[in-house]
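[1] No sequence on hand, only this structure:
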């Protein structure tokens, strides 16, 4: 019997709605997956009130953060938003600590890395973000020596990326959750990063 695992996508106003789509689409679509139907995506917010994304979309959360624990989750996904720079969303950066302490992956992109920096979660872990200068503006950040100039970094259950690297962010999430065989993941990334249709043939062949 297949056990369904839930990936929780955090919601808050001004959410950067382009940053998680590559990942959530691949988690929901069974095509090419090693174990189709294993993952489901659910949204989680501080309240059940609708949020408005940066693109102007209104989204109703599936649940609230106080109703879930790391045991309920396969991964907590934190996207950017303007609110991270104002010190908001602290409940989600605190949740990220609980998830990591429990050995459950956390994926943070763009402004969400500011929240992790403020929580002290980047002080001793390899990571990336929009820029080390941005993270260094966070008073509690002590992780400059661990910042990597890479599109996305995955280390010990933590995935980080800059806002211009949504595709690489998704690749690392799919790798962490073991959604695809390595050759399938390579071909999928090759197709979407280059647009070369030859990669689609390689994708189909790898999944056969």
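    Received it, and whenever you're ready, just let me know what you need. All values derive from a computational prediction rather than experimental measurement. Numbers count the residues shown, from 1 in each chain.
[2] When you work out contacts or count neighbours from here on, use the C-alpha atoms and nothing else.
    Fine.
[3] which residues make contact with stretch 200-208 from outside it?
    32, 181, 183-184, 187-188, 191 (CA atoms under 8 Å, 6 or more residues apart in numbering).
[4] Just the buried ones from these, in PyMOL syntax?
    A single PyMOL command selects the buried members of those (16 or more other CA atoms under 10 Å):
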select buried, resi 32+184+187+188+191
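[5] need the contacts of stretch 200-208 in a markdown table with secondary structure and distance to residue 58, can you?
    Below are the contacts of stretch 200-208 laid out as a markdown table (DSSP: H, G, I helix; E, B strand; the rest coil; distance: CA to CA, whole Å):
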| residue | secondary structure | distance to residue 58 |
| --- | --- | --- |
| 32 | coil | 31 |
| 181 | coil | 35 |
| 183 | helix | 37 |
| 184 | helix | 34 |
| 187 | helix | 34 |
| 188 | helix | 30 |
| 191 | helix | 31 |
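[6] Quick check: the farthest pair among the contacts of stretch 200-208?
    Spatially, the most separated pair among these is 181 and 191, at 15.5 Å (CA to CA).
[7] re the thing from before, so which of the contacts of stretch 200-208 would you say is closest to residue 109?
    residue 188 (20.4 Å).
[8] So that closest one versus residue 17, what's the distance?
    Plainly put, residue 188 is 21 Å away from residue 17 if you go by CA to CA, to the nearest Å.
[9] next one: residue 180
    24 Å.
[10] And these two? Which one has more around it.
    residue 180 (24 against 17; other CA atoms under 10 Å).
[11] shouldn't the more buried one be in contact with residue 29?
    No: the criterion here is CA atoms under 8 Å, and residue 180 misses it with residue 29 at 11.7 Å.
[12] and residue 93, that one's in a strand?
    No: assessed with DSSP: H, G, I helix; E, B strand; the rest coil, residue 93 is helix; it does not lie in a strand.
[13] Which residues are in contact with it?
    Counting by CA under 8 Å, 6+ apart, residue 93 touches 115-116, 119.
[14] quick one: residue 162 and residue 132 touch, right?
    No: with contacts counted by CA under 8 Å, residue 162 stays clear of residue 132, the gap being 10.4 Å.
[15] What is the neighbour count of residue 145?
    The number of residues packed near residue 145 is 12, by other CA under 10 Å.
[16] one more structure, for comparison:
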């Protein structure tokens, strides 16, 4: 199985992980496994109050994985988040996919890793103020829901579906038509888009 690591901090954003993790499992037909990593082994509570016990901490995180997904939330501006920087650089150095949404995308700006790729975040002005001199990527900033470029996927906090779609495409979790079908169904709703042809088989995966 191919592993996708979801990095969680305290007060992580439930909705920003939910669509992506479930789609990886359903569309990937058991070819992928989603696991969580945090700074320490201690449980981390989401904004919605859900308690997640990380599969790994920074000392036990595997090096054999396909993608690292930084889930947004309320703690990316705290000093604790900086401890995830080596994991981010390891991911990029290993040629793996890196995804970040909401404030986690802004966090990447503080590490300087967005400067040479097209990207987005919650707000350009805030990104520049937060990252300071580490961020020189304004010419590559796109005011879009989600952007995928150079092995890095970024999105703003309202773009959980678009973020999921771009990561699914980058990982080739399923053929592009199936990913588009999945996205349209969830974006347009039950009565606005056709029911995906293999939706009845998803329950066999979960």
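    Sure thing, it's come through. Just so you know, these numbers come straight off a predicted model, no measurement behind them.
[17] Need the TM-score from the superposition.
    With the length set by TM-score structural alignment, normalised by the length of the second structure, the two chains reach a TM-score of 0.89; 199 aligned residues with a CA RMSD of 2.0 Å.
[18] picking that back up, please convert the contacts of stretch 200-208 of the first structure to a markdown table, extending it with distance to residue 43 of the first structure.
    Below are these laid out as a markdown table (distance: CA to CA, whole Å):
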| residue | distance to residue 43 of the first structure |
| --- | --- |
| 32 | 24 |
| 181 | 26 |
| 183 | 30 |
| 184 | 27 |
| 187 | 28 |
| 188 | 25 |
| 191 | 28 |
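[19] and of the contacts of stretch 200-208 of the first structure, the nearest to residue 40 of the first structure?
    Residue 40 of the first structure has its nearest neighbour among those in residue 32, at 15.6 Å by CA to CA.
[20] what do we get in the first structure for residue 15 of the second structure?
    Under the alignment (TM-score structural alignment), residue 15 of the second structure pairs with residue 18 in the first structure.
[21] quick one: the nearest residue to its match once chain neighbours are set aside and residue 113 of the first structure, what's the gap?
    With sequence-adjacent residues excluded and distances taken as CA to CA, 6 or more residues apart in numbering, residue 18 of the first structure is closest to residue 166, at 7.5 Å. As judged by CA to CA, residue 166 of the first structure and residue 113 of the first structure stand 14 Å apart.
[22] neighbour count winner among the two?
    Ranked by neighbour count (other CA under 10 Å), residue 166 of the first structure and residue 113 place residue 113 first, with 30 against 21.
[23] ok, now which ones touch the residue mapped onto that one from the second structure?
    Aligned by TM-score structural alignment, residue 113 of the first structure pairs with residue 105 of the second structure. Taking CA under 8 Å, 6+ apart, we find residue 105 of the second structure in contact with 70, 72, 99, 120-122, 154-156.
[24] Where is the longest helix in the second structure?
    helix 14-28 (DSSP state H).
[25] Next SSE downstream of that one?
    The C-terminal neighbour of helix 14-28 of the second structure among helices and strands, as given by DSSP states H and E, is strand 32-37.
[26] once the structures are aligned, where does that following strand end up in the first structure?
    With TM-score structural alignment as the criterion, strand 32-37 of the second structure aligns to 39-44.
[27] average gap between that stretch and the second structure?
    Relative to the matching residues in the second structure, stretch 39-44 of the first structure has an average distance of 0.5 Å after the fit, by mean CA distance after the TM-score superposition for the first structure.
[28] Just the buried positions in that stretch, please.
    Across stretch 39-44 of the first structure, burial judged by 16+ other CA under 10 Å covers 39, 41, 43-44.
[29] if we can go back for a sec, so how far is the longest helix of the second structure from its chain's centroid?
    Mean-position distance between helix 14-28 of the second structure and its chain equals 10 Å (CA atoms, centre = their mean, to the nearest Å).
[30] ditto for stretch 76-84 of the first structure
    9 Å.
[31] Just the terminal-to-terminal distance for it.
    16 Å.
[32] What of stretch 131-150 of the second structure?
    20 Å.
[33] re earlier: if you compare the directions of the longest helix of the second structure and strand 32-37, what angle comes out?
    Relative orientation of helix 14-28 of the second structure and strand 32-37, computed by axes from the mean of the first three to the mean of the last three CA atoms, to 10 degrees: 150 degrees.
[34] what helices or strands is helix 14-28 of the second structure leaning on?
    Under the contact criterion of 3 or more CA pairs under 8 Å, 6 or more residues apart in numbering; DSSP states H and E, helix 14-28 of the second structure touches strand 32-37, helix 160-171, helix 202-205.
[35] I would like the residues contacting the longest one, please.
    Identification of contacts with helix 160-171 of the second structure by CA under 8 Å, 6+ apart yields 15-17, 19-20, 23-24, 66-67, 97, 99, 101, 145-148, 151, 153-155, 174, 176, 179-180, 183, 186-187.
[36] same question, the shortest one
    Residues from elsewhere that reach helix 202-205 of the second structure, judged by CA under 8 Å, 6+ apart: 25-27, 29-30.
[37] and the aligned residue in the second structure for residue 122 of the first structure, how far is that from residue 153 of the second structure?
    Aligned against the second structure by TM-score structural alignment, residue 122 of the first structure finds its counterpart in residue 114. In this view, residue 114 of the second structure and residue 153 of the second structure are 10 Å apart by CA to CA.
[38] sorry, back to before: show me how to select, in ChimeraX, the buried members of the contacts of helix 160-171 of the second structure.
    To isolate the buried members of those in ChimeraX, using 16+ other CA under 10 Å:
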select :15,16,17,19,20,23,24,66,67,97,99,101,145,146,147,148,151,153,154,155,174,179,183
